[in-house]
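*Asks:* Predicted model, plus sequence, below.
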Amino acid sequence: MVGIAAIPNSGKPKALIYSPGGRDAWVATSLIDEAGLASIATADLSIFASSLSDDIAFGVLTEEAVRSRDLRPIAAWVSAQPSWSDLPFIVLTTRGGGPERNPAAARLSEVLGNVTFLERPFHATSFISIVRTALKGRLRQYEARAQLEALSDAERRLQTALAAGHLGAWELELSSRALAVSVTCKAIFGRGPNDEVTYDDLLASIHPDDRDLVQARLRETIDTGRDYSIDHRTIWPDGSEHWTEVHAQLHADRYGSARKLVGVCSDTTARKLAEEKLKRLNENLEERVRERTRDVEAAHRTLLEEVAQRERAEEQLRQSQKMEAIGQLTGGVAHDFNNLLMVVLGNLELLGKHVAGDAKATRLVDGALQGARRGAALTQRLLAFARQQDLQVRPVDLAELVSGMSDLLRRSVGSSVSIETILPATLPPALVDANQLELALLNLAVNARDAMPEGGRLSISLREEEVVGNVGDLSEGAYLVLAVADSGTGMDAETLKKAVDPFFSTKEVGKGTGLGLSMIHGLAVQLNGALLLTSELGVGTTAELWLPATKRRPERPAEAEFSVPQAASRLKILLVDDDALIAMSSVDMLEDLGHEVFEANSGSEALELIRSGQHFDLVITDYSMPGMTGAQLAEAARDIDPALPIVLATGYADLPAGTDIDLPRLAKPYNQAQLAKEIRKAVASKADPPPRFDSRGSGPRRLKADDASDEIGDGAYVV
C-alpha cells in the first residue's frame, strides 16, 4: 500500500480505498482492478478525506479503521456535494450493517449517506457485484451532471436571444398563482431588478379600463388552450402610463390539465405614441381635406388626388415603422449569430486541415462547412434587410457589370427563358457595392424564372433619371435605374404590398427563404437608393433598382487571389476579444498561420500588455466590448505607439454615431484567408504614418472604397 499526498484530477472515475490494516486494501485493489476500474489506496484518513472529488466513483472503508476517528472532514465533503452527486461508499465490516448487531453502523450511515455494508469474510463475486452496482449508480450521476450542464447552456442561449430582442420572460403557475419574472420583465412593468413582483402586483398595475379584458383573455386561453396575446396599458409605480404587449402559451401536465402559462412581454409605448401621433395627424389631415373639399366642391367639385396622396403617405409611414422595428430586431439577432458562425467556420476550417487524409472525416467537415456558410449567407440577407451589412461602395460601370454576368444569368434562368438587355454605353457610373449588386440582380433573375414556369422573356435595362426635390425615399439628384422585367404570372395588389416583407414568400415551403426582395430593398436603401416594384396578374413584374449616379470613374479591379495569403514572416500579434469562443478560434487560426499570439479579453487588459513594454507587430481587436470599445482601445494604443498597426473586427456595417475612425475593418464572420489578407495589408501599410482620429467624432475620416471581397456570396446564391 502506498500513501499519497495529493490525487491528480485525471477526469476518469476511480475508486478511493482506506484500509490501513491487514490485507483488506490489497484484496480490494485487486478485485477492483479485476472489475476494470482504477483505484487509489490511501494510508491516512485525512488524505482519504482530502482526495474526495467528483472523479471518485466510490469509496471503500473498513469499519474498524474509522470507528473512533474524526469523520467531520468526510461528512463536510458529503454534505457539500452538488445536486447531481451522491457518492457511494462500501464499508467492510465484521458485524454487518444492521443496528441490532452493529450499532456503530448507524453513525456511518448518517455520515456517509449512500453506504453499502459488506460483512467479512466475503466472496470475491459479492464484492465485485457491489462495486459494479456502485459504479453504475455513479455513472448515472455523471449523466445527470451532463444533462444539467446542457440545460444551463440552453438557458444561457435563451437569455441571450431574449436580451437581443428586449423581451421580458415570465412564468405563471396556475394552481398557486406563483409568478416568476425576469429582470427585463420587471423593468417593462416599471419595477427594479431587486423588487419582489407577484401576480397580484402585475394585475393591479394593469390600467382599470383594460383589466377585465386581460382577465377574460386569460380565462379563454386556460379554457381553450389557444395562445395568449394581448396589448394593454400599464400604470407604473411612479404613476406614468405605458403600453405592454404580452404573448404566452399554455403548458399542460401529462393528464392534459392546464398547469402553467409561459410567455414574453415587451414595452410598446414608443410604438403606441407613434400611432397616436399618426392618429392625430390623420385627424388634422382629414379636417384639412374636408375644408379643401368644401372649397373645391363649391368651385368645380374637383384635387381627389390630395386624398390619394394622404392615403399613400399613411401607408408608407405604417410600412416604414413596421419595417424599422423588424429591422432592428433582425439586425441584432443576425449580428450575434454572425459571431457564433465565425467560431463554427473558423474551427471547421482548421479541423479540415487536420483530417486531410481521412476521406470520410473530410466529407463530414465539408458538409458542416457548407451548412455553416449557408447560415452565414442567411445572416447576410438579414443584415441586408436590416441595412447593417458592411458595404464596399465604389463607382461601378453598371453596363459592364450586367454584361459580365450574362453567362451566369443565362445558366440561372435556363433555356426556356430568353434574355434581352438594353445597356446604353454612355451612362455615368453608380455608387454601389458591386458584389452585393450582382447578388441582388441574380436574385431578381431567379425570381423572374420562378414566375415563368412555362418559359418567357426576361428584360434587363439601364437608364438615367433625374429626381427633382425629395420623392419618397429618394433624395434630389441623378440616378441609374437597373430594371428587371419578366412576362410571368405577376402579383395582385395585396401580394405586391407584402413583397418586400421579410420571410414573406409565395413559393412552396422549402423553395425560398422569403428574404430575397427584402434583402434587395435593404441594400437599395443602404446605398441611398430605392427598390420600386410594379406588377399585374397575368402580365408580369418589373423591379427597378434606383442607384445614385456619380461623376467619379470606376476603378480597375485588382487581380483576385485564390490562395490563402501568408504574411512575409512570423509576427507577434495581440488579439483582443471579450468572447472566449471567438478569441479561441481566432488564436487557433493565427497560430496555424505561424504567428505568435497573445490574447486579451478586454481593452484594459490589452493596454496593460502594451504599456508593459512588450513589442507587438499588430493588434486585432473586436469593436463591441464592455468597458472599452475597440475604437477607444485603438486611440489609447496609438497614444503609446503611434506606428502600431491595428485591425478592427466587427459584425456591424456602420459603427455607432460619433465614432469617427480610420482603421482597417475585418468583417465577421471571417475565415483564415480573409484574416491573413488583412494582416498582410496592415503590416504592408505600417510604413505609412497612421492618421489621427477621435472616437468621439472629431478628426479626419476617409471613405473606404477598396478591399472588395475575394469571392461573391460564399454560398449566398442559394435563393
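*Replies:* Structure's in. What do you need? Numbers count the residues shown, from 1 in each chain.
*Asks:* Only C-alpha atoms from now on, for both contacts and neighbour counts.
*Replies:* Noted.
*Asks:* Run through the strands of the stretch 101-250 of the chain in chain order.
*Replies:* 115-119, 168-173, 179-181, 228-235, 241-252 (DSSP state E, counting those that start in this stretch).
*Asks:* Point out the other helices and strands that the shortest one packs with.
*Replies:* Read it as strand 179-181. strand 168-173 (3 or more CA pairs under 8 Å, 6 or more residues apart in numbering; DSSP states H and E).
*Asks:* how far is the strand it packs on from where the chain is centred?
*Replies:* Offset of strand 168-173 from its chain centre (CA atoms, centre = their mean, to the nearest Å): 23 Å.
*Asks:* Between strand 241-252 and it, find me the angle.
*Replies:* Using axes from the mean of the first three to the mean of the last three CA atoms, to 10 degrees, one finds that strand 168-173 and strand 241-252 are set 50 degrees apart in direction.
*Asks:* Contacts for strand 168-173, please.
*Replies:* Contact partners of strand 168-173, identified using CA atoms under 8 Å, 6 or more residues apart in numbering, comprise 162, 178-186, 188, 199, 259-266.
*Asks:* Tell me who's in contact with the nearest residue to Asp473 once chain neighbours are set aside.
*Replies:* Using CA to CA, 6 or more residues apart in numbering and skipping residues adjacent in sequence, the residue nearest Asp473 is Ala530, 6.4 Å away. Each residue near Ala530 by CA under 8 Å, 6+ apart is listed here: 473-474, 521, 524, 545-547.
*Asks:* Below is structure B, check it against A:
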Amino acid sequence: MRVAAIPDHGKPRALIYTPAGRDASVAVSLIDEAGLASIAATDLSMFSSSLSDDIALGVLAEEAVRSSDLTAIAAWVSAQPSWSDLPFIVLTTRGGGPERNPGAARLSEVLGNVTFLERPFHATSFISIVRTALKGRHRQYEARAQLEALSEGERRLQTALVAGRLGAWELELSSKALSVSPTCKEIFGRSADDEVTYEGLIESIYPDDRPLVEARLRQTIDTGRDYSIEHRTIWPDGSLHWTEVHAQLYTDRYGAARKLVGVCSDTTARKTAEDNLKRLNETLEERVRERTTEVNAAHQTLLEEVAQRERAEEQLRQSQKMEAIGQLTGGVAHDFNNLLMVVLGNLELLGKHVAGDAKATRLVDGALQGARRGAALTQRLLAFARQQDLQVRPVDLAELVTGMNDLLQRSVGSSINIDAILPVALPPAMVDANQLELALLNLAVNARDAMPEGGRLAISLREEQVVGKDGGLREGSYLVLAVADSGTGMDPETLKRAVEPFFSTKEIGKGTGLGLSMIHGLAVQLNGALVLTSELGVGTTAELWLPATEWCLERPAEELPVPEAAPRLKILLVDDDTLIAMSSVDMLEDLGHEAVEANSGSEALALIRSGEHFDLVITDYSMPGMTGAQLAQSVRNMLPTLPIVLATGYADLPAGSDVDLPRLAKPYDQAQLAKEIAKAMSVETTPILRSSRIANASVPRFAKADDCCDEIGDGVRVV
C-alpha cells in the first residue's frame, strides 16, 4: 500500500483512513484516477491531525472508527470557517448503512457532510462520488476566494472613506442601534469619545428639516429605494452646519428590512458658496428685470455679465475639483516620500556591507534604481499638488527651446516635422528651467503619440497682456509657450479630464497619466496656467502661460563650495516614524557620528532638559502632538546657539508655519545628509521664526537694483 507524505500547503488532497484489507490502496488508486492526489493515514490520530482547509475530501472505513474516540475530528469539523463544509465518504459493509446501523448514524452527526458507500462497490460509483464531492469542495474554495476579496475590498473602502473625509454609519432597524465612525462623529460636531445614538442624531437635525428626513427614511424602508438627502444639523455648540447623507437598505433572506448602511459628509463650505452664488444670481436677475425698460444696448451689456458669471461658476467648480484632487495627491506623495526615505536609506547602507558580493551589489543597485524611480514619481505627484521645490530665475524661453532642438527631434522621430516660431527681443519669464524643459519634452512626446503616422509639431512663443482677472491669471505680462500638433485630437469629455492625475487614453503600460497633471501643477505654482484646446481629427494645442519679468540675469549663480566633512558629532534625531528614525540613525552612525533617537517632540525636549549635550538636532516637521517647528522654538528658548535642521517632504510648509530653518528634503540619501550637517555646523545660528515661503533655497543674483524678496508662488521665491 502506498502511503503519501503530508502535502504542501495550498494543494488540495484526499485524506484516507481505511486500515483493513486492500481498502486504502484501492481508494488511493481510484482517487488518483479521479484526478486528485491523496494521503493515506496510518492511524486515526494522523487522520485527525492532517485535517486542514487544503483537504478536498475525507475517506473513512466505518468499522475502523466505530468504537474510536472521534472528539478531535468532531472539534475540527465544528470549527470549520463559514465557507467550509468538508465532504466525507464513509465505506460500510453491506446492509450497514445509517438506516440500520446506529454507528453509521453517529458518524453523520459527527462529520456532517457524509456520503455512505456500501461494499462491495463498483469503481465507477466510487469515482463518481469522489468527483461530485470534489466539485462541491471547489465551490467552497471559490466562496473562500470571494470572502477574501470582500475583505480586501473592505480595507480599500476604509482607505477611500478616510481620504474623502466621509463618515461611515450603520443603523439596525429593529433595535435602532447605531454605529458610527470617528469621522462621522466629527461631521455631527461630536468628539471621538462621545456616545452617539440614533435618537440623538435625529434631535440634532434642524427642526424644519426633520420631517423630510424622517419621511425619506420611511420611504427607503418601505420601497428599498436608496436614501439620499442633504439637511441642516445643529452642533452641540449651537452652530449650524450642512450634512449630506447617502445610504442603502439591507434585507434578510425573506426580504424584510434589516439595516441601513451609509456615508455622510460635511457640505457646509459648499452650501455657503452656493448660497453666496444664489444671492449673486438673484441680484443679477433683479438687475435684469429693472433694465427691461432700458435701451437694448444696456440690456445686451447686462447679458455679457451673465455669460461671464456662468464662466466664473464653471471655473470655480473646476478649480475646487482640482484643488481637492491636488490636496489628496499631495498627501499621498508625502506619505510615499516617507516610505521611500526608509527604503533608500537602508539600501544605501546595505550596499556598503555587500560591496564585495557582485550579485548582492547588483540586486541592491536594482532596488535603488526602482526606489529612485518611485521618488521621481512622487515628484510628479507633488508637481500636480503644487508642493514641489522650484528653483526660479529669469529665463530666455527662446534660447531654452532652441537649446532643446536636437533632443525634441530625437524624441518625436523623423516622421514628424518640428516648426519653431520664436520671436527675438521678448522679455524673460520667471520659471524653473529644468522643470520647464521636462514639461516641454512631455508635451512633445504626447504630440508624437497623437500622430502615429507622422505629422507636424509647431512650437511657438509670444507675449500676451492680461487685464484684470482672466481665467485665474493675475494682471500683467505673460510669455505664452504653445505646442500644437496635427494629431487625432480629443473629444470634449476627454479634454475636460486631460489634466486629472492618472487619467490617460493610452493603453495600459504606455503612460502614467501624470504628464499633463504635472505640467498643470507646475504652471499654477509659477502663477501661470496650462490652457488646452483640441478638436477630433484636427489636433491639440497646449499653451503654457508663464509670467514675464523685468529681472535680468546679471551673472550665473555662484557655486557654493562643498563644505568640509563635519567632525564626529553627537546628534539628536527626532522622527515619529520609527522606521525612518532607525534608518537615519544608521546613516548618521555610518558617517561616524553618535546618534540618539527620539520619537516625539516631548521625548526630545526631555533628553535636552536632562542636561545631555548635543551638537546638532535633526527633526521631522510633521509629528503628532508637537511639530518640528514647535520643537525647534522650544529648543531655541533653552539653547539659542544649538544648530537645528528641519527634515520634511513638504516644499511649502502648512499655513501658519513661519519657520526659517535649514531644510533637509525627504527622501534624502547619506550624501545629502552629510552635506546638510556640514552646512548647519558651518553657519552661525540665526532666529528661526519669520515670515518666509521657503528656507535654505539656492537662488541666483539678479541685476535689478532693489534688494528685496519677490514671492512669485507657493513654495517659490527669488531674492
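*Replies:* Received it, and whenever you're ready, just let me know what you need. Remember, predicted model here, so these are calculated numbers, not experimental data.
*Asks:* Which of the contacts of strand 168-173 of structure 1 fall within helices?
*Replies:* Of the contacts of strand 168-173 of structure 1, the ones assigned to helices by DSSP state H are 162, 183-186, 188, 199.
*Asks:* Filter those down to the buried ones, ChimeraX style.
*Replies:* Of those, the buried ones go into a single ChimeraX selection, burial set by 16 or more other CA atoms under 10 Å:
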select :162,184,185,186,188,199
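*Asks:* closest to Glu291 of structure 1 among the ones in helices among the contacts of strand 168-173 of structure 1?
*Replies:* Nearest to Glu291 of structure 1 among these, counting by CA to CA, is Ile188 at 42.7 Å.
*Asks:* Tell me who's in contact with the closest one.
*Replies:* Contacts of Ile188 of structure 1 by CA under 8 Å, 6+ apart are 168, 244, 265-267.
*Asks:* let's see it at 10 Å
*Replies:* Listed by CA atoms under 10 Å, 6 or more residues apart in numbering, the contact partners of Ile188 of structure 1 are 166-168, 182, 234, 236, 242-245, 265-269.
*Asks:* what does Leu61 of structure 1 align to in structure 2?
*Replies:* Alignment note (TM-score structural alignment): Leu61 of structure 1 has no counterpart in structure 2.
*Asks:* ok, Leu61 of structure 1 touching Ile17?
*Replies:* Yes: at 6.2 Å, Leu61 of structure 1 counts as touching Ile17 under the criterion of CA atoms under 10 Å.
*Asks:* quick one: common contacting residues for the two?
*Replies:* With CA under 10 Å, 6+ apart, Leu61 of structure 1 and Ile17 have common neighbours 24-25, 28, 45, 48, 89-90.
*Asks:* Count residues in the vicinity of the nearest residue to Tyr198 of structure 2 once chain neighbours are set aside, would you?
*Replies:* Excluding the flanking residues, the one nearest Tyr198 of structure 2 by CA to CA, 6+ apart is Leu178, at 5.8 Å. Residues lying near Leu178 of structure 2 (other CA atoms under 10 Å) number 17.
*Asks:* surely Leu178 of structure 2 meets Cys184?
*Replies:* No: using CA under 10 Å, Leu178 of structure 2 is not in contact with Cys184; the gap is 11.5 Å.
*Asks:* what do the two both touch?
*Replies:* Common neighbours of Leu178 of structure 2 and Cys184 (CA under 10 Å, 6+ apart) are 169, 196.
*Asks:* which SSE is the spatially most central residue of structure 1 in?
*Replies:* Central residue of structure 1 (CA atoms, centre = their mean): Phe337, 2.6 Å from the mean position. Element membership for Phe337 of structure 1, per DSSP states H and E: helix 305-354.
*Asks:* elements contacting the helix or strand that that helix is followed by?
*Replies:* Sequence-wise, the next helix or strand downstream of helix 305-354 of structure 1 (DSSP H and E) is helix 359-385. Judged by 3 or more CA pairs under 10 Å, 6 or more residues apart in numbering; DSSP states H and E, helix 359-385 of structure 1 is in contact with helix 305-354, helix 516-526.
*Asks:* Now do the following helix or strand past the shortest one against helix 516-526, angle only.
*Replies:* What it means is helix 516-526 of structure 1. Where DSSP H and E defines the elements, the next helix or strand beyond helix 516-526 of structure 1 is strand 530-536. Interaxial angle of strand 530-536 of structure 1 relative to helix 516-526 (the same axes, to 10 degrees): 140 degrees.
*Asks:* one step back: turn the strands of the stretch 101-250 of structure 1 into a markdown table, columns for distance to Pro664 of structure 1.
*Replies:* Shown next, in a markdown table, are those (distance: least, CA to CA, whole Å):
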| stretch | distance to Pro664 of structure 1 |
| --- | --- |
| strand 115-119 | 64 |
| strand 168-173 | 38 |
| strand 179-181 | 43 |
| strand 228-235 | 46 |
| strand 241-252 | 42 |
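*Asks:* That'll do, ta.
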